[in-house]
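Engineer: Got a predicted model here, sequence first, then my questions.
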Amino acid sequence: MTTITARVLSPIRVLTAGLLVAMGVSLATPANAASGYPINKPREVDWSFSGPFGTYDKAQLQRGLKIYTEVCAACHSMNLLFYRNLADLGYTDEQIKNYAAEYEVTDGPNDDGEMFERPARATDRFKGPYLNVKEAAYANNGALPPDFSLLAKARAPERGFPTFIFDIFTMYAENGADYIYSLLVGYQEPPEGVEVSEGLHYNPYFVAGSALAMAQPLYEESVEYDDGTVASLDQQAKDISAFMMWAADPNLPQRKQRGFIVVLFLLGFAGLLYATKKKVWANVPH
């Protein structure tokens, strides 16, 4: 009797546990949503890499690299990126060598057992602005500037139901780039009645609050583009966002194209199976 009861109760316990987990998820979601951040949903930008056949614009990525080099690199690292990866942006080996050589990296030990400085090579990782996280936090009043390598993936806000369902069919994967762009152009004075603590800056697109420690980094003509493109705030925000998206997901276009081909194959295969089933069972009485 005890064994039978245990067998009956076991599925009930599993079902109960599942319901509790589901309730926990359903209760946690409104709690997160109740925080109300970001206040404004990120703007959807028409990126060159959008859709199943989109590709990265190399000219835009080169402009994004320029912004990172001249503006963002003063605070933010890209520890997972190697200088040789810049070949994806259309740079030659010589150009990459010259770009890397502008930075000094620590190497060694040498024959005397000492570490030494040398010009960076294409095989080196991007050099960060600080020696360690402690120095980075100290230089920024306790706020640690995040590494840029995967930020376009890590800071991509959830789209929620039912939007993410449609994203499967449209192959939308640019929410990280949309968020970064919106954040960069979204700095503004706080509305009446909203208090912002000293050292913080109001931005309704910030995913973790209404204000953040980073001051507005880009302004009109913060850089001068080599290709003659007008360096408006909007253009700069798009270029650095695209560059960060490439850094976080360099194979995004190829992956989406392969996924589209796989979906077409599965649809064709399903149709073939259905036609075969109809043919095989056509003369069999049911």
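Structural biologist: Sure, I can see it.

Engineer: CA atoms for contacts and neighbours, from now on please.
Structural biologist: Will do.

Engineer: just checking, what packs against the longest helix along the chain?
Structural biologist: The longest helix of the chain (DSSP state H) is helix 2-34. Judged by 3 or more C-alpha pairs under 8 Å, 6 or more residues apart in numbering; DSSP states H and E, helix 2-34 is in contact with no other helix or strand.

Engineer: second one coming, line it up with the first:
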Amino acid sequence: MFKRFTIALTFASLLATGGAQAAGGEGYVKDHAFSFEGPFGSYDQDQLRRGLKIYTEVCSSCHGMKFVPIRSLGDEGGPHLSKEEVRVYASDYIEVWDQNLNEGEGDYRAAVPADHFPKSGNANAPDLSLMAKARAGFHGPAGTGINQLVKGMGGSEYILSLLTSYTGEEKTSAGVTLYENTAYPGGWISMGAPLEDEYVEFEDGYPNDLQHLAEDISAFLMWTAEPKLNDRKRAGAVGVLILGFLTLLLYFANKALWRPIKYRKD
């Protein structure tokens, strides 16, 4: 009885954590120089478009992005598809549930730009909308958070490392097949390797080895999690310039106000 309870509890824990075995420490996450990093970094439009293609052809079979409106694919700073491209993408690749169809019983229909991406089709597949912000790739040292200050949170690096760190080893635990992954906390994950070399073809002939595919989808998921990153950085740069100018004005105003007192002759 106790053994069956332990197995059931272990299986429930696997589902709750996305299929990882609880044993082991943090996985190894390698730093990567993405174009959007740093105070002046920005998204690479072509990379985001490739990432969208990878998501559509591979990831969308299990994972949803319910917090991402389809119309945002046309936003400047993102994939920046034309209005017609967004409309065609929505109608050709996405179906949404409409409760008003079929005399109120509901039915699926082709999506329109005003709709959101569907939610995950697999109950155990986490939604990817905010995944790059929900995961931290860098920690410490010793709980200080210095790595995050220097390298950033590392959500996109975590996704990149996860997709490229499968060793090919498998095992079964509590009836669940687990795959060894050196980037995943605990070292074992229930999701098999979703990408491999030449899994997706690009019309422009861009390299489609595993490393490049993983980089593209990681950048795309960073955009879905923070679509206004470019605007935020521009606003921040303007704010810093304004504050710097005001600082100079205050400095010279202070000098002018105190000069008669400082240099007066008693």
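Structural biologist: Great, that's in hand. This structure is a prediction, so every number in the text was calculated from the model and none was measured.

Engineer: quick one on the thing from earlier: other residues contacting the very next helix or strand once past the longest helix of structure 1?
Structural biologist: Moving toward the C-terminus from helix 2-34 of structure 1, the next helix or strand (DSSP states H and E) is helix 58-70. For helix 58-70 of structure 1, contacts defined as C-alpha atoms under 8 Å, 6 or more residues apart in numbering pick out 88-90, 223, 225, 236, 239-244, 246.

Engineer: just stretch 36-54 of structure 1 next, same as before
Structural biologist: Outside stretch 36-54 of structure 1, the residues that touch it by C-alpha under 8 Å, 6+ apart are 55-57, 170-175, 178-179, 181-183, 204-210, 242, 253, 256-257, 260.

Engineer: Over in structure 2, tell me which residue corresponds to residue 39 of structure 1.
Structural biologist: Structural alignment (TM-score structural alignment) places residue 39 of structure 1 against residue 27 in structure 2.

Engineer: burial measure for the spatially closest residue to its match that is not a sequence neighbour, as a count.
Structural biologist: Leaving aside its sequence neighbours, residue 27 of structure 2 sits nearest to residue 183 (C-alpha to C-alpha, 6 or more residues apart in numbering; 4.0 Å). Look at residue 183 of structure 2: counted by other C-alpha atoms under 10 Å, it has 24 neighbours.

Engineer: Tell me the counterpart of residue 183 of structure 2 in structure 1.
Structural biologist: Under the alignment (TM-score structural alignment), residue 183 of structure 2 pairs with residue 205 of structure 1.

Engineer: and if you look at residue 193 of structure 2?
Structural biologist: That one, residue 193 of structure 2, aligns with residue 216 by TM-score structural alignment.

Engineer: try residue 154 of structure 2
Structural biologist: Using TM-score structural alignment as the criterion, residue 154 of structure 2 maps onto residue 175 of structure 1.

Engineer: ok, now residue 115 of structure 2?
Structural biologist: Applying TM-score structural alignment, one finds that residue 115 of structure 2 aligns to residue 124 in structure 1.

Engineer: was I right about its match contacting residue 83?
Structural biologist: Yes: the pair residue 124 of structure 1 and residue 83 qualifies as a contact (C-alpha atoms under 8 Å) at a distance of 6.2 Å.

Engineer: Quick check on these two: which one has the bigger neighbour count.
Structural biologist: The neighbour comparison of residue 124 of structure 1 against residue 83 (other C-alpha under 10 Å) goes to residue 83, with 19 against 15.

Engineer: Setting aside sequence neighbours, what's the nearest residue to that one?
Structural biologist: Excluding the flanking residues, the one nearest residue 83 of structure 1 by C-alpha to C-alpha, 6+ apart is residue 122, at 4.7 Å.

Engineer: what secondary structure does the one you found sit in?
Structural biologist: Secondary structure for residue 122 of structure 1, judged by DSSP: H, G, I helix; E, B strand; the rest coil, is coil.
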